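[1] Predicted model and sequence below, questions to follow.
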Amino acid sequence: MHQHSINASPAPAPAEGRRRRRRPVVAALVAFLAVAGLNTAMSPGAQAADNPYERGPAPTTSSIEATRGPYAVSQTSVSSLSVTGFGGGTIYYPTTTSDGTFGAVAISPGFTGTQSSIAWLGPRLASQGFVVFTIDTITTVDQPDSRGRQLLAALDHLTQRSTVRGRIDSTRLGVMGHSMGGGGTLEAAKSRPSLQAAIPLTGWNTDKTWPELRTPTLVIGADGDTIAPVATHSEPFYESLPSTLDKAYLELNNASHFTPNTSDTTIAKYSISWLKRFIDNDTRYEQFLCPIPRPSLTIEEYRGNCPHTS
């Protein structure tokens, strides 16, 4: 309309000409601002504003199956002499401070095991945007209830006294563990309902029922486990969890009780997705958990409630 009126009218007076020449400039500025606003609305920063806990780029199957995620990782050792309530360990954390704070996870080894048996999970999870504490227990024969208390003591050290406490959001914490450490993971979640995620790995516990849990829980078992057979451990653990709870059961195919002690892509893929989904409230990872993953060369069975509610 402006262009048509300019062409149809007689030569404008100088002042009017200046006003009309400004109109295309104003229109261009409005168009620029509109596009800039649209780009801002579509940018990762705007999405992060909707969920302030979201960290890292949008995930892909290859990114969560990779041995390292997008974050460079540093680590620091924690002496058993400098802590109380557990046996020390190693903290792995994203090196950057530009993304704000991160959620944190403490991981316990199994019966007779040390942190070296679960060490592979440290840098693998930390590189995806978590502070990870792989711990030693007070003795290698500690039972699940003790390991549960030690996991919580490790989280308290991590968030209150560790050298990286300023990098952690203390409201976004999770626990993991292998074997008796897996049983301890359930104990920790029972004792501290504020935990955001729990992942027992081929867990062992004399207590088979966990109706008290309020923490989203991914139970990982192994079809060939003869030490904590899924029929008497992981399956009843999962089945006893409240039906209203966000929960899942992943049974590894062609796997043993000790599969979680070495680097495993399937364990990592679904652990990362679970921790991201429930510690970071990052729904970008829902796609890997729902719909329910189908049996494959590495998955014997997967059960869960979809879509997730929290």
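    It's in. Numbers count the residues shown, from 1 in each chain.
[2] only C-alpha atoms for contact and neighbour calcs from this point on.
    Will do.
[3] what's near enough to touch Pro184?
    Heads up, residue 184 is Gly, not Pro. Taking CA atoms under 8 Å, 6 or more residues apart in numbering as the contact definition, Gly184 lies against Ser108, Gln143, Pro144, Asp145, Ser146, Arg147, Gly148, Arg149, Leu151, Gly177, Asn205.
[4] For whichever strand in the chain runs longest, which helices and strands make contact with it?
    For the chain, the longest strand by residue count, based on DSSP state E, is strand 168-178. Judged by 3 or more CA pairs under 8 Å, 6 or more residues apart in numbering; DSSP states H and E, strand 168-178 is in contact with strand 102-108, helix 144-160, helix 180-191, strand 197-201, helix 265-279.
[5] Just tell me which of these ends up closest to Leu121.
    Closest to Leu121 of the helices and strands packed on strand 168-178 is helix 265-279 (CA to CA; 7.6 Å).
[6] Regarding this protein, what is its longest helix?
    Secondary structure of the chain per DSSP state H: the longest helix is helix 14-42.
[7] May I ask which two of the contacts of Gly184 are separated the most?
    Top of the distance list for the contacts of Gly184 (CA to CA): Leu151 and Asn205, 15.5 Å.
[8] And the two? Which one has more around it.
    Per other CA atoms under 10 Å, whichever of Leu151 and Asn205 has more neighbours is Leu151, with 32 against 22.
[9] structure B:
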Amino acid sequence: MSSAATTTVRPRPAVRVARLAVAAVLAAVGALAAPPAAAQAAANPYERGPAPTVALLEASRGPFATASQTVSSLSVTGFGGGVIYYPTSTSEGTFGAVAISPGYTAAWSSLSWLGPRIASHGFVVIGIETNSRLDQPDSRGRQLLAALDYLVERSTVRSRIDASRLAVAGHSMGGGGSLEAAISRPSLQAAVPLAPWNLDKTWSDLQVPTLIIGGESDSVAPVSSHSEPFYTSIPASAEKAYLELNGASHFFPQTVNTPTARQTVAWLKRFVDDDTRYEQFLCPGPSGSAIQEYRNTCPSA
């Protein structure tokens, strides 16, 4: 062994060529097995945050630190102001944005827990105040779109937003308004109506990926006459899902609700960020004692 350590043996040309050929093959196999990070990033430039887990989605906050700012009704047009929540770091790039409307007679404060929770997973969120607390769904839909326009055109956080990746959500008449907004602006990437209420039961023209979450015991917007027919009427080509919460009333979004947060974030990540890592939470979907029913079109990557 000692002589081998001090003696240099030059391989014959044929042996050297063979070794080089083997090394080239191994390098090629390695490249196929583990693509460079740059190539992986190029496959999905909108992917944000670490690989998702159930624990991450069910935690009170996601991986991004957030801040917030109040928007005065005097500084905007088309809606009544509200609160913006946003990730404090842009080291991973810009973010998709979501506008959320409260329900009939309600203020944004009734849903405010959703703002920082969604934002902490890598979104800019605006929880709106409506022009009037008595506004109907069609008006709330227009106000959601006005809020998105404000976010990307005039807000102080506009540089953090990718204007091509926008979504809407809302509770009750705000949920009905999110359906109206999705019909009016098919370029939206996602809609999440929560216990939605709307006199229109047919949404066959809707093409925006839509997650509807309803409460089994909702007596204000019963799922049998609101959430379920809404879901059924949306074409499968739009991508859709329906989650019904076991025993939940109409007001389940007004307190912290983990199944609602988990599915909402997973839906937004999958369709706003085009992040297929979250598909595992949509197919086959949630189960357990909190879930009464789950249906979906099971998107494919």
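    All right, it came through fine. Because the structure is predicted, anything quoted here is derived from the model rather than measured.
[10] what TM-score do we get after superposing?
    The TM-score (TM-score structural alignment, normalised by the length of the second structure) is 0.89; 289 aligned residues with a CA RMSD of 2.6 Å.
[11] okay, the helices and strands packed on strand 168-178 of the first structure in CSV with distance to Tyr53 of the first structure next?
    Converted to CSV, those look like this (distance: least, CA to CA, whole Å):
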stretch, distance to Tyr53 of the first structure
strand 102-108, 8
helix 144-160, 17
helix 180-191, 21
strand 197-201, 15
helix 265-279, 8
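[12] closest to Glu16 of the first structure out of these?
    Nearest of these to Glu16 of the first structure, taken as CA to CA: strand 102-108 at 58.6 Å.
[13] which helices and strands sit right next to whichever helix or strand comes after the closest one?
    Downstream of strand 102-108 of the first structure, the first helix or strand assigned by DSSP states H and E is helix 121-126. Applying 3+ CA pairs under 8 Å, 6+ apart, one finds that helix 121-126 of the first structure contacts strand 89-94, strand 130-135, helix 265-279.
[14] where exactly do the strands run in the stretch 201-301 of the second structure?
    Taking DSSP state E, counting those that start in this stretch, the strands of the stretch 201-301 of the second structure run over residues 210-215, 240-245, 291-296.
[15] Now do the second one: which range of the first structure does it align onto?
    So the one you mean is strand 240-245 of the second structure. Using TM-score structural alignment, strand 240-245 of the second structure lines up with residues 247-252 of the first structure.
[16] got a list of contacts for that stretch?
    By CA under 8 Å, 6+ apart, the surrounding residues in contact with stretch 247-252 of the first structure are 216-223, 234-235, 238, 241, 266, 298-305.
[17] how far out from the middle of the chain is that stretch?
    Taking CA atoms, centre = their mean, to the nearest Å, one finds stretch 247-252 of the first structure lying 16 Å from the centre of the chain it belongs to.
[18] which among the contacts of stretch 247-252 of the first structure end up buried?
    216-223, 234-235, 238, 241, 266, 299-305 (16 or more other CA atoms under 10 Å).
[19] Please tell me how far Ser273 of the first structure sits from Ile299 of the first structure.
    Taking CA to CA, to the nearest Å as the measure, Ser273 of the first structure falls 16 Å from Ile299 of the first structure.
[20] Which part of the second structure matches stretch 269-287 of the first structure?
    Under TM-score structural alignment, stretch 269-287 of the first structure corresponds to residues 262-280 of the second structure.
[21] what's the answer for stretch 124-143 of the first structure, then?
    Going by TM-score structural alignment: stretch 124-143 of the first structure matches residues 117-136.
[22] End to end on the matching stretch, go ahead and measure it.
    End to end - CA to CA - stretch 117-136 of the second structure spans 27 Å.
[23] How many residues are close by the aligned residue in the first structure for Asp162 of the second structure?
    Matched by TM-score structural alignment, Asp162 of the second structure corresponds to Asp169 in the first structure. Here the count is done by other CA under 10 Å, and Asp169 of the first structure has 16 residues near it.
[24] residue contacts, Asp169 of the first structure?
    Residues in contact with Asp169 of the first structure (CA under 8 Å, 6+ apart) are Thr101, Phe102, Gly103, Ala104, Thr159.
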